[in-house]
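Trainee: just the structure for this:
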Amino acid sequence: MFQSFTETSDPTRGAERVSALREAMQRHDVQGFIVPRADEHQGEYVAKSAERLAWLTGFTGSAGTAVVLADKAAVFVDGRYTVQVRNQVDLDVFQPVPVMEISVAEWLKGNVSPGMTIGFDPWLMTRSEVRRIERALESVSARLAPVDINLVDAVWTDRPESPLSQVFEQTDALAGRSAAEKISEIQGILRDKRVVAFCATDPASIAWLFNIRGKDVAHTPLPLSFAIVRAEGRPSLFIDGRKLGNEMRDRLEQLADVSEPDRLLPALHELGSRDGEVLYDASGSAEAIAVAIETTGGHIVEGADPIALPKARKSEAELAGSRAAHARDGVAMMRFLMWLEGEATDGGVTEIDAAKRLEELRAEVGETDGVALEDISFDTISSTGLNGAINHYRVTEKSNRALAAGDLFLLDSGAQYRDGTTDITRTVLFGEAEAARLDLYRDRFTRVLKGHIALAMARFPKGTTGAHLDILARSALWTSGLDFDHGTGHGVGAYLSVHEGPARISKAGHVPLETGMILSNEPGYYREGDFGIRIENLIVVREPREVSGGDRAMHAFETITLAPLDRRLIATRLLTQPEISWLDTYHSRVFGALSGWPDLTAEERRWLDAACRPIVG
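Mentor: Predicted coordinates:
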């Protein structure tokens, strides 16, 4: 199994660990300390050795920050984790704070006293974060100060070792372009920006640039590393040499100067001592990177990671691989849904059983197709009943529930194949529900479906951002006084991060959507303590095309996820004819793509035919 169901969160340790941290704070003469869920690369995906927030607080979500003062402590989370955090931390020690309502900076401003010093690790916070907090503290005559060592590390006595997974190649055939071509493109971008270099700190950007992958973090094929890309000359790659076999080292040394990670700071110092400005991503790179350049007199120009946007525009080879991965994944999902339907009769299936079964089916389909399942793309959200209301629920042996007749079952999962990354959510009715309950489920499910279809059918001009489109996924919910507290869609990588920037579909998604980007389309609805609904497909931004009778070319989306939706949860009366047509066309595509799978049985084909038949008629 690629996923463990062991409960790693332990709120009972919060008090003693916070006490130890406070003693370290006293030794280093700071009256507060900030603990973000981040590593030196500022990514969502961190190694076990960087799970400082989880170790300190018990909260295991993928985003969050803790602030510990001498007499109080708080954990800041977004809308995905407001329920989870209350279940995972000691509420006598930590105050859960929804970051949508009050930011870390605002909370500090209201809780510190004049003259206080708040410590932070400059490798774990970006310059943008540092500035916001500095301004808030200065307004109340307090200050933010870097510490020489991370104070959590100073008291985390059994901290795991840093990962050392072997680096391997993502072939040019799968990538669609050689690493040399990509390096040349990024160098051209740097010259256009009139900067001499850029320090890449995002391992996904580095993996894409050099056509390499690794397994340093769970579920995402990243080799943790840094790189300096110069406008002229060879780039430098800073990576632990123990991760490189002889053949991989030879390949990389043809492209770049390869050094150990401890040579990064001297290289940044040297870069700062030379003439010219260095591009720095103030919202995506550690404060320590900028300081290292400035220490020797260097000048930084703040701007976005220049690799992120080219990485998000998938090549034709990457898109072809992703479509193939989704067809393979669709067969596994079809078999899973068929299996689950049979289990509704026999009973006894649990959330863990379901997660295990889907992983088995993905592995089997990969073996049949000759493309092995490398990993899942995130911990499977296998949730039934009230657990479904937790946006990013992670099933454990402690929380595991049996699926009961009349409950909704929400499954959000994905796979990592060498040719593509998948992410799909389906909500299904397990067994039969009583009439009033079924009416409620159908109303909410269909409103989520209407938003999903509205986004899938969207046409939009060049320059449109995810923020412009986000309302399409929410409108049918808003009309009934309903909403959801997560983004509607995130970018997805090509055998890389399942959550990829810079584009997203959300109220805060301000990067224009461009041809070749892969994003998720996943509106939802959650009734706390009761049930949850989400429908997710991945979509590709198509190149602009002329519209009959129009005067401007428009982008559109291609849906590449292939799996039927639960027809029992659709209230047809709430759908318009165009929505019904979209749904019937989608199901026809699903049947056409999956019914010809080589080892599909007659029984499976009959089940698929029934699941994909037209909604009306």
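Trainee: can we go C-alpha only for contacts and neighbour counts from here?
Mentor: Fine.
Trainee: tally up the residues packed near residue 473, please.
Mentor: Taking other CA atoms under 10 Å as the neighbour definition, residue 473 ends up with a count of 29.
Trainee: so what does the helix or strand hosting it touch, helix or strand wise?
Mentor: Using DSSP states H and E, the element containing residue 473 is helix 466-478. Packed against helix 466-478 by the contact rule (3 or more CA pairs under 8 Å, 6 or more residues apart in numbering; DSSP states H and E) you find helix 435-456, strand 500-505.
Trainee: one more to put side by side:
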Amino acid sequence: MSTHADRLSALREELARRRLDGFVVPLTDEHMSEYVGAYAQRLAWLTGFEGSAGSAVVLPAEAAIFVDGRYTLQVREQVDGSNWSYQSVPQTSVAQWLGAHAKEGARIGYDPWLHTRGWVAQATAALKAKGATLVAVETNPVDAVWPDKPLPSAARLVVQPNELAGRSSAEKRAEMADWLVSQGADAAVLSALDSIAWTFNVRGADVDRTPVALAYALVAADGTADLFVAPDKLTDEVRQHLGNAVRLHPRDAFADHLAGLSGKTIVADPERAVAAIFGALDRAGARILPLRDPAVLPKAIKNAAELGGHRAAQARDGAALARFLHWLSVEAPGGGVTEISAQNRLLAFREETGALRDLSFDTISGAGPNGAVVHYRVSEESNRPLEPNSLYLVDSGGQYQDGTTDVTRTVAIGTPTAEMRDRFTRVLKGHIALATAVFPEGTRGGQLDTLARQFLWAAGLDYAHGTGHGVGAFLAVHEGPQRIAPVGGAFVGGDEPLRAGMILSNEPGYYKTGEYGIRIENLVLVEPREVPGAERKLLGFETLTFAPIDRALIDLALLTPAERAWVDAYHAKVAAIVGPQLSGEAALWFSRAVAPLEG
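Mentor: Now for the predicted structure:
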């Protein structure tokens, strides 16, 4: 099956053999992961779409692919519109589309290990209105027609030492146990991979860009736990680290173990545990408490050791990025630099730190019009040179054992236009407004999102992505539950109260299709904020990312004195943290890049 059209035809034939009139293909795995291992890349194999979020539906005579605003351009470049119709989320959804397009009496298949129970309920209701039914499959039909499907990773687990984790696994499980007792529960299912890695202070290499291992876990109300992971992934060091209170089982024994929980009260997260887990617990006769995974919130609130590690990682990463920006200033004006050569050079600077474990996501290296593709991923076919008088957007990050980084800078190659400088400065003003916000405890990210958009809105402009996502501690670069995003939009989590210790991104942007993209991204820490005379407890943000902001793109006439002071103070801190790590020509360039604004 050399083409995606052939693959679509093969899947339709397989569905006909199974007496199915359609099938839903989400981009996730059995753990509801955002980034998945190669074995779970069914959507990419079937359609060619390489973004990090999406779904598809295949019916006998039509097929649709669903993406949000980040991928509006990318999906049209990668997926053949003659075979697939493009659907925009949240304007529509898979369930809504099925309700409108499935024929009466149709049997639409889904893999219960790849969907939440909530999604199953929505799709079932939508189809019922048409006299159609949703049918759980025992084996995934995409796998049946994927001849060279990769095997799951065999990488071994590694220990995340307590001095970096800040708390032992036993302490974390004891806290969970107290919570389970308060809920009257016997155990909690952990199926999110980053929750398992955080709870047991282990990391893995089963998913590109996210240091987690394929596993399931049950944490019991006595502080013990059952961990389900392939035995050959366990070293003696990891076994010793886990200790006798963690009972070890093969990963493929998890479903059978759930079947033995008759009469038990089990916490399962409706957002993170797949429908198959709820179904197994129901069939076993367990009492289910549909509550949030007890690792989610404590994982999001970083402790002192995690914050110390993050700051060390940011300082190291900032120096690597500064070296790259200096290199770019020398090489790009003369021509010969491409999106691929630039991202490879940035990777090399990070590797030269000697501490890089992986990238935290595939680098977004977008020159000119490719920068307008929000989650652009360069290929040999799309690779563009960095041309004079254009913009270059680079969004990148590193996974270090002491922290996870994520930073975006937009750079002028040559002389930017007045419009580019206007748009960049409006994005910068929004970035500053969010960075300097002071807000009462209990404030949601959705309440702050407007701050970053206001100056774009004033000019009739906007951007089709959230303004901020949570970030893990040597874990997922996109971590919940917190987000800064419009409530009810494509980015769930904008309604989560922000709490001191949470790390988020601050990344407003602007994208002009076919011409250029702009984004300025730093990571920020939610921290207590003291205000004289305040009658409520207040919070604010500490900026954690340190890299120069391109002065050539700032229209000083659009900045207020306070905004100019913020830029100068930020650059002074960048100079103090990154400057001592640089030498030679890079240090000379850097001193000019972070000098106070003039004029």
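Trainee: TM-score for the pair, please.
Mentor: Here the TM-score of the superposed chains, computed with TM-score structural alignment, normalised by the length of structure 2 as the reference length, equals 0.97; 593 aligned residues with a CA RMSD of 1.2 Å.
Trainee: that older thread, out of the helices and strands packed on helix 466-478 of structure 1, which one sits most buried?
Mentor: Per-stretch averages of neighbours, counted by mean count of other CA atoms under 10 Å, single out strand 500-505 among these, with a mean of 24.
Trainee: post-alignment, it versus structure 2, mean distance?
Mentor: Mean deviation of strand 500-505 of structure 1 from its aligned counterpart in structure 2 after superposition (mean CA distance after the TM-score superposition for structure 1): 0.6 Å.
Trainee: which residue numbers in structure 2 go with that strand?
Mentor: Structural correspondence for strand 500-505 of structure 1: residues 479-484 of structure 2, per TM-score structural alignment.
Trainee: so how far does the helix holding residue 473 of structure 1 sit from its counterpart in structure 2?
Mentor: Average distance between helix 466-478 of structure 1 and its aligned residues in structure 2, after superposition and using mean CA distance after the TM-score superposition for structure 1, equals 0.5 Å.
Trainee: matching residues in structure 2 for that helix?
Mentor: Under TM-score structural alignment, the counterpart of helix 466-478 of structure 1 in structure 2 spans residues 445-457.
Trainee: quick one on the thing from earlier: between the helices and strands packed on helix 466-478 of structure 1, which gets nearest to residue 136 of structure 1?
Mentor: Between residue 136 of structure 1 and those, the shortest gap by CA to CA is with strand 500-505, which sits at 27.3 Å.
Trainee: from the middle of its chain, how far away would that closest one be?
Mentor: In terms of CA atoms, centre = their mean, to the nearest Å, the gap separating the centre of strand 500-505 of structure 1 from the centre of its chain is 10 Å.
Trainee: so where is the helix or strand just after that strand in structure 2?
Mentor: On the C-terminal side of strand 500-505 of structure 1, the closest following helix or strand by DSSP H and E is strand 518-521. When structure 2 is aligned by TM-score structural alignment, the counterpart of strand 518-521 of structure 1 is residues 503-506.
Trainee: ok, now stretch 408-416 of structure 1?
Mentor: Residues 391-399 of structure 2 are where stretch 408-416 of structure 1 lands when matched by TM-score structural alignment.
Trainee: now do the matching stretch: everything it contacts.
Mentor: With contacts defined as CA atoms under 8 Å, 6 or more residues apart in numbering, stretch 391-399 of structure 2 is touched by 209-210, 317, 350, 356-368, 371, 386, 404-413, 416, 474-475, 516-519.
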